[in-house]
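>>> model this:
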Amino acid sequence: MGLATIYRQFPTKEALYEAVVHARLRALAGWGVDVKAGPDDLRDDMVGAIETLLRRAQSAGAVRDDVGMPEVLAPLGAACLAAERGRWDEETRDRALAVMFDGFRRPRS
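Alright, predicted model coming up:
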């Protein structure tokens, strides 16, 4: 996609930013997150959604039983900070997350 195409769709940086934010908010709402909540409520909703996913993965046998929310949130938060500060490209981000998620998997017997 060329710059001219982007500028036709989004005449200003603000318009592009607004479109991105709206798309992200729609995605979060699709996950059941109350996007109109305050920051604390939003954080609680996100943690609740992650915990639900963790429990489902554990019930399905995909994630180790000894993994709890602290073991998920600590490396996830660290990876987010590192990706932001290091300006990771998509390939680096995908590899780093794959390594992290491998550590959550239940060992094969």
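
>>> going forward, measure contacts and count neighbours with C-alpha atoms only.
Noted.

>>> show me where this structure has helices.
Assigned helices in the chain, in chain order: 3-9, 13-30, 39-59, 69-86, 90-104 (criterion: DSSP state H).

>>> just put those in CSV and tack on mean neighbour count.
As requested, the helices of the chain are arranged in CSV below (neighbours: other CA atoms under 10 Å):
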stretch, mean neighbour count
helix 3-9, 11
helix 13-30, 13
helix 39-59, 15
helix 69-86, 12
helix 90-104, 13
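
>>> please provide the structure for the following sequence as well, for comparison with the first:
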Amino acid sequence: MTESKPLRADARRNRARVLEAAESVFAARGTGAPTEEVARAAGVGVGTVFRHFPTKEELLKAVLFARLLRFADEADAVVAANSPDPGDAFFGFLAGWIEMAGAKNAYLEALSAAGIAVPTSGSVIGERLIGSLGVLLGRAQDAGAARKDLSAEELIPVIIGMAKGAEHVGDDPVRRARTIEIMFDALRPPGRSLAE
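Below is the predicted model:
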């Protein structure tokens, strides 16, 4: 088995530009946007895109993985910051996860439509996120900002449902924020709501 050679500096820069451009193009135009548009946005030829990502599905998987990894890094940073307001940190993290989940779902649906299976649970990134969620939840519970009868594992399907609910509302930021806050009220101790 041969080891792949590390990319040259210019090839690494091109790959990073392609990933950044792909994320931007797919966010603006959807995952169905053509690869040629990604190449134009990255300032490279379409051949360069295919040298790094032989198929569009490989590009979609790479963008999805980069997004998830970035979100896991952000989660680690929120945990490390040890906010003086654990409730804000917890609910802020959940809001970010809900937004990220909507984008993640679009990538997973596009890959699934192409017959590509992407592992979604038990991954290293997933374990990191659940770990961060557990720490932030525990801190919020200790501060009286979150229900005591919740576990991080129980919150995963709740987050998935919240993400679907937020997607259903659409692009109206006021309605999305209000919908998310209504859903968050179910995670707060009885009798405590956002207004308090």
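
>>> how close are the two chains, by TM-score?
The TM-score (TM-score structural alignment, normalised by the length of structure 1) is 0.60; 91 aligned residues with a CA RMSD of 3.4 Å.

>>> would you mind finding the longest helix in structure 2?
helix 86-113.

>>> buried stuff in it?
By neighbour count with 16 or more other CA atoms under 10 Å, helix 86-113 of structure 2 contains the buried residues 86-87, 89-91, 93-95, 97-98, 101-104, 106-108, 110-111.

>>> so who does the closest residue to E36 of structure 2 other than its chain neighbours touch?
Excluding the flanking residues, the one nearest E36 of structure 2 by CA to CA, 6 or more residues apart in numbering is V46, at 5.7 Å. Going by CA atoms under 8 Å, 6 or more residues apart in numbering, V46 of structure 2 touches T35, E36, A39, R40.

>>> read off where the helix or strand hosting the last one ends up in structure 1.
Secondary structure assignment for R40 of structure 2, by DSSP states H and E: helix 35-42. Under TM-score structural alignment, helix 35-42 of structure 2 has no counterpart anywhere in structure 1.

>>> tell me how far the alignment partner in structure 2 of D89 of structure 1 lies from D73 of structure 2.
Counting by TM-score structural alignment, D89 of structure 1 corresponds to D172 in structure 2. Distance, D172 of structure 2 to D73 of structure 2, by CA to CA, to the nearest Å: 28 Å.

>>> try Y107 of structure 2
Taking CA to CA, one finds Y107 of structure 2 at 20 Å from D73 of structure 2.

>>> also M162 of structure 2?
The separation that M162 of structure 2 has from D73 of structure 2, given CA to CA, amounts to 22 Å.

>>> then R175 of structure 2?
R175 of structure 2 sits 29 Å away from D73 of structure 2, going by CA to CA.

>>> ditto for D171 of structure 2
For D171 of structure 2, the distance to D73 of structure 2 - CA to CA - is 26 Å.

>>> before we move on, what about A21 of structure 2?
From A21 of structure 2 to D73 of structure 2 the distance is 21 Å (CA to CA).

>>> counterpart of I160 of structure 2 over in structure 1?
In structure 1, I160 of structure 2 lands on G77 (TM-score structural alignment).
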